[in-house]
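Student: Return a 3D structure for these sequence lines:
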Amino acid sequence: MKYLCLIYDQERDWDAMPADEADAWMAECMAAGQEIEAGGHLVASEALHPVAAATTVRIRNGTLSVTDGPFAETKEHLGGFYVVEARDLDEAVRLAAKIPSARTGSIEVRPVVDFAEQPA
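Tutor: The predicted structure is shown next:
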């Protein structure tokens, strides 16, 4: 089964991090991704640009609204994701725990709907 692991962190922590510490953190993130891939679990992964680059689209009463930034004001922002293949939720959680942001932010793990397996 596929699971989406959404990575949430506080961007201001990144901004305040010294360059050498940021480089070490990035190397740790890359190593975690390589470990997940080497285990045959990686389906896809991407990092996202900072939340300042986000655009939120809404349609209310037939009117399009486009605003800069994320939908909700939060301390932690979506910074990237992994899609992993796992036997069950327990294995998906073990994989998510390898992502360094689990120590400083949070990793939301959600099963991906497989529409091919849905009843007609």
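Student: Going by C-alpha atoms from here, please, whenever you check contacts or count neighbours.
Tutor: Noted.
Student: What residues sit buried inside the helix ranked longest in the chain?
Tutor: With secondary structure taken from DSSP state H, the chain has its longest helix at helix 19-38. For helix 19-38, a neighbour-count test (16 or more other Cα atoms under 10 Å) marks 25, 29, 32-33, 35-36 as buried.
Student: Residue 51 - how many residues pack around it?
Tutor: A total of 15 residues lie near residue 51 under the criterion other Cα atoms under 10 Å.
Student: before we go on, could you also do this sequence so I can check it against the first one:
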Amino acid sequence: MSQYLLSIYQPDGDIPPPAVLDPIMRDVDAVARDAKAAGVWVFSAGLFPSSTATVLRPEGADVLVTDGPFTEGKEHLGGITVIDVPDLDAALEWSRRFAVALTLPVEVRPVSGSG
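Tutor: Coordinates of the predicted model:
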């Protein structure tokens, strides 16, 4: 088994109203329950908005600390899920299910040293 990080990207801006968000979260919760039942779910976490980020950047012998995201963009990392599956094909299948439920892009990456 190998672990994969599923990074969920969401648009910057306000959180959608409950009429929009509630059905999405219901669908996401259903996929997460299925992943747990299948024994592939390791953990998930949502993130606070990118405006709450702090970036540390090495500058010679010093480290510059700045508020805000590493890069400015129209999207930011909104949450993560780690799954433990046999291979990339299985990771992609679970990622498809999460992407459809979330209606958002999901980036899939193997976790180094997990397999």
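Student: overall similarity of the pair, as a TM-score.
Tutor: Superposed pair, TM-score by TM-score structural alignment, normalised by the length of the second structure: 0.87. Supporting alignment: 114 aligned residues with a Cα RMSD of 2.0 Å.
Student: quick one on the thing from earlier: ok, average deviation of the helix or strand following the longest helix of the first structure from the second structure?
Tutor: Counting by DSSP states H and E, the element after helix 19-38 of the first structure in chain order, helix or strand, is strand 42-47. Mean deviation of strand 42-47 of the first structure from its aligned counterpart in the second structure after superposition (mean Cα distance after the TM-score superposition for the first structure): 0.8 Å.
Student: mean shift between the longest helix of the first structure and the second structure?
Tutor: Helix 19-38 of the first structure sits 1.6 Å off on average (mean Cα distance after the TM-score superposition for the first structure).
Student: what does that helix rub up against?
Tutor: Helix 19-38 of the first structure has contacts (Cα atoms under 8 Å, 6 or more residues apart in numbering) with 14, 42, 95, 98-100.
Student: just the strands in the first structure please.
Tutor: 2-9, 42-47, 55-60, 63-68, 77-85, 106-111 (DSSP state E).
Student: could the ones you listed go into JSON lines alongside distance to residue 19 of the first structure and mean neighbour count?
Tutor: Below are the strands of the first structure laid out as JSON lines (distance: least, Cα to Cα, whole Å; neighbours: other Cα atoms under 10 Å):
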{"stretch": "strand 2-9", "distance to residue 19 of the first structure": "18", "mean neighbour count": "22"}
{"stretch": "strand 42-47", "distance to residue 19 of the first structure": "18", "mean neighbour count": "14"}
{"stretch": "strand 55-60", "distance to residue 19 of the first structure": "28", "mean neighbour count": "11"}
{"stretch": "strand 63-68", "distance to residue 19 of the first structure": "28", "mean neighbour count": "10"}
{"stretch": "strand 77-85", "distance to residue 19 of the first structure": "18", "mean neighbour count": "21"}
{"stretch": "strand 106-111", "distance to residue 19 of the first structure": "23", "mean neighbour count": "19"}
